[in-house]
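J.: Okay, sequence plus prediction incoming.
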Amino acid sequence: MAQDRFYATGKRKTAVARVWLTPGTGKVIVNEVEADAYFGQIFKSQKIVKPFKVTETMEQFDVIATLRGGGKSAQVDALSHGISKALLESNPAIRLQLKQSGLLTRDPREKERKKYGQKGARAKFQFSKR
């Protein structure tokens, strides 16, 4: 018996996406809201559907995701990462396609911490010689 639900976690910066894939018609629901409504004007549908385009599984799965943390842009990237990993769970044979597109690699860039005695992570207070 084939599994009918696939789960994966995607991350980017401080955003975490918990993603469930179920066989369906290609609907994307984020935090119990349609993706278009959740992301609004900055909705990057190309980033979300890229894993499906690469693996040629368009409109075969419904996506249900819960997003926490980060901004909208980081959440879109986390969602894309989660979808890619969930697709891999559903079919391990598509690993090479996803890997070559860079969809399985988590973006490791994080915010650098502010240092004491300084204005920011790298910005410093103006130096006065006298």
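T.: Arrived safely. Just so it is clear, the model here is predicted, and its values are computed rather than measured. Numbering: from 1, shown residues only.
J.: all contacts plus neighbour counts: C-alpha atoms, from now on.
T.: OK.
J.: Show me the strands in the protein, by range?
T.: 6-12, 15-23, 28-30, 33-34, 61-68 (DSSP state E).
J.: Does anything pack onto the second one? Which helices or strands?
T.: I take that to be strand 15-23. Secondary-structure packing of strand 15-23 (3 or more Cα pairs under 8 Å, 6 or more residues apart in numbering; DSSP states H and E): strand 6-12, strand 61-68, helix 72-90.
J.: here comes the other one, which I'd like you to weigh against the first:
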Amino acid sequence: MREQELDKQGRAYATGRRKDATARVWLKPGTGKVTVNGRDQEVYFARPTLRLVIDQPFAITERQGQYDVVATVKGGGLSGQAGAVKHGIAQALSKYEPALRSTVKAAGFLTRDSRVVERKKYGRAKARRSFQFSKR
């Protein structure tokens, strides 16, 4: 069995990544308040689907409203940032409550989603799309 990993303030820390986004996440017992870059999650992630993504680790472990999350996110777009925060929350949850690790791992939340945007190639319009063919 793994040990609980906490810092001096009694928080669990983890880093989450997705696409070009990196999230530093601190998790501590509380009322379920999620703060991203100093703003409330409703303000930072205006789309309901993004907030749903962030709440997935809590939903799968039945821990909604039991932890406060403070996250700082850099890089990428909003979708990638939400995925990075989700990854960080899942990692931090497994550090705070090692018993939940198997549940979170089975859902696939501990694995970093390695899919990134393919680079553009020369002689092409985009990564794979060719320029329009002209017969004459």
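T.: Yep, it's here. All values derive from a computational prediction rather than experimental measurement.
J.: that older thread, could the strands of the first structure go into TSV alongside mean neighbour count?
T.: What follows is these, written out as TSV (neighbours: other Cα atoms under 10 Å):
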stretch	mean neighbour count
strand 6-12	22
strand 15-23	22
strand 28-30	19
strand 33-34	14
strand 61-68	20
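J.: So which of those strands is nearest Leu88 of the first structure?
T.: strand 6-12 (9.1 Å; Cα to Cα).
J.: coming back round to it: quick one, which of the helices and strands packed on strand 15-23 of the first structure gets closest to Glu110 of the first structure.
T.: Taking these one by one with Cα to Cα, strand 6-12 is closest: 8.3 Å.
J.: residues in the first structure matched by stretch 63-71 of the second structure, start to end?
T.: Taking TM-score structural alignment as the measure, the first structure aligns residues 57-65 with stretch 63-71 of the second structure.
J.: just to revisit the earlier point, I'd like to know which of the helices and strands packed on strand 15-23 of the first structure is closest to Phe43 of the first structure.
T.: Phe43 of the first structure lies closest, by Cα to Cα, to one member of these: helix 72-90, at 8.0 Å.
J.: who touches the closest one?
T.: Identification of contacts with helix 72-90 of the first structure by Cα atoms under 8 Å, 6 or more residues apart in numbering yields 6-21, 39, 42-44, 47-51, 63, 65, 67-69, 94-95, 98, 103-106.
J.: give me that answer again for 7 Å
T.: If you take Cα atoms under 7 Å, 6 or more residues apart in numbering as the criterion, helix 72-90 of the first structure is touched by 6-13, 15-19, 21, 39, 47-48, 51, 67, 94-95, 103-104.
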